[in-house]
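In: heads up, no residue letters with this:
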């Protein structure tokens, strides 16, 4: 089953670009350059982007238009990056975030 997002409500139809490699929590994955990071993660069956600090609940894609904070992750060391609207680039280091801190989930 193909789980790749091919049309985004704000960004429009996604064109398939160059296949690139990036990491998520140390695991090497592939996606298409320029597609939202969240789309590449969903295609790789990665659905949890962060955990809430108070209740430790998993969060992932919710609004998919950059309005909420459910899909925020640490990208190349920068916390709170909205992955649903941030384009994927080759070599990106993406990490599951804990709350709204700059600490990856595994460090909590």
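Out: Cool, got the structure. Fair warning: this is a prediction, and the values are worked out from it, not measured in the lab.

In: going forward, measure contacts and count neighbours with C-alpha atoms only.
Out: Will do.

In: all strands of this protein, in order?
Out: Along the chain, counting by DSSP state E, strands occupy 7-8, 12-13, 19-24, 27-32, 50-51, 58-59, 72-75, 78-82, 93-95, 97-98.

In: Turn those into CSV, columns for mean neighbour count and distance to residue 66.
Out: Formatted as CSV, those follow (neighbours: other C-alpha atoms under 10 Å; distance: least, C-alpha to C-alpha, whole Å):
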stretch, mean neighbour count, distance to residue 66
strand 7-8, 14, 11
strand 12-13, 10, 14
strand 19-24, 17, 20
strand 27-32, 17, 20
strand 50-51, 24, 15
strand 58-59, 18, 14
strand 72-75, 28, 9
strand 78-82, 20, 6
strand 93-95, 23, 17
strand 97-98, 29, 16
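
In: put this beside the first:
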């Protein structure tokens, strides 16, 4: 549950400094700050952001300190370095291998 009185801490998303509430759900805080998209799909590059907010869809996948994590399953921590996962358009053979 969002607690509006929690202290705000500095985090960075794609180099942009944000003040988010410490301990809150990262996806909810990023959405409230107007951040989006969180990532792009590997095949078409379509933008994605938080959707299910319960860890099922992976649309909120972000990179936190070099590791891919679901933003909806992560809490805001001071000093977080968040970025879009390093994905680019996949080759047709990669897409076929992935079942797309």
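Out: Looks like it arrived, so ask away. As the structure is a computational prediction, the values presented were derived from the model and not from experiment.

In: now the strands of structure 1 in TSV, with distance to residue 44 of structure 1?
Out: Shown next, in TSV, are those (distance: least, C-alpha to C-alpha, whole Å):
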stretch	distance to residue 44 of structure 1
strand 7-8	17
strand 12-13	19
strand 19-24	10
strand 27-32	7
strand 50-51	16
strand 58-59	16
strand 72-75	16
strand 78-82	18
strand 93-95	13
strand 97-98	18
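
In: which stretch among these comes nearest residue 38 of structure 1?
Out: Of all the strands of structure 1, strand 78-82 sits nearest to residue 38 of structure 1, with 8.6 Å by C-alpha to C-alpha.

In: what about the closest one, distance to the chain center?
Out: Strand 78-82 of structure 1 has its average C-alpha position 9 Å from the chain's average C-alpha position, going by C-alpha atoms, centre = their mean, to the nearest Å.

In: if we can go back for a sec, for the strands of structure 1, which one sits closest to residue 43 of structure 1?
Out: With C-alpha to C-alpha as the criterion, residue 43 of structure 1 lies closest to strand 27-32 of the strands of structure 1, at 7.9 Å.

In: Output the residue interval of structure 2 matched by that closest one.
Out: Taking TM-score structural alignment as the measure, structure 2 aligns residues 16-21 with strand 27-32 of structure 1.

In: mean per-residue distance, the matching stretch to structure 1?
Out: After superposition onto structure 1, the average distance of stretch 16-21 of structure 2 to its aligned residues comes to 0.5 Å, using mean C-alpha distance after the TM-score superposition for structure 1.

In: Mind telling me which residue is nearest the centre of structure 2?
Out: Most central in structure 2 under C-alpha atoms, centre = their mean is residue 62, positioned 3.5 Å from the mean C-alpha point.

In: Could you check how far the aligned partner of it in structure 1 is from residue 17 of structure 1?
Out: In structure 1, the residue equivalent to residue 62 of structure 2 is residue 73, according to TM-score structural alignment. As judged by C-alpha to C-alpha, to the nearest Å, residue 73 of structure 1 and residue 17 of structure 1 stand 23 Å apart.
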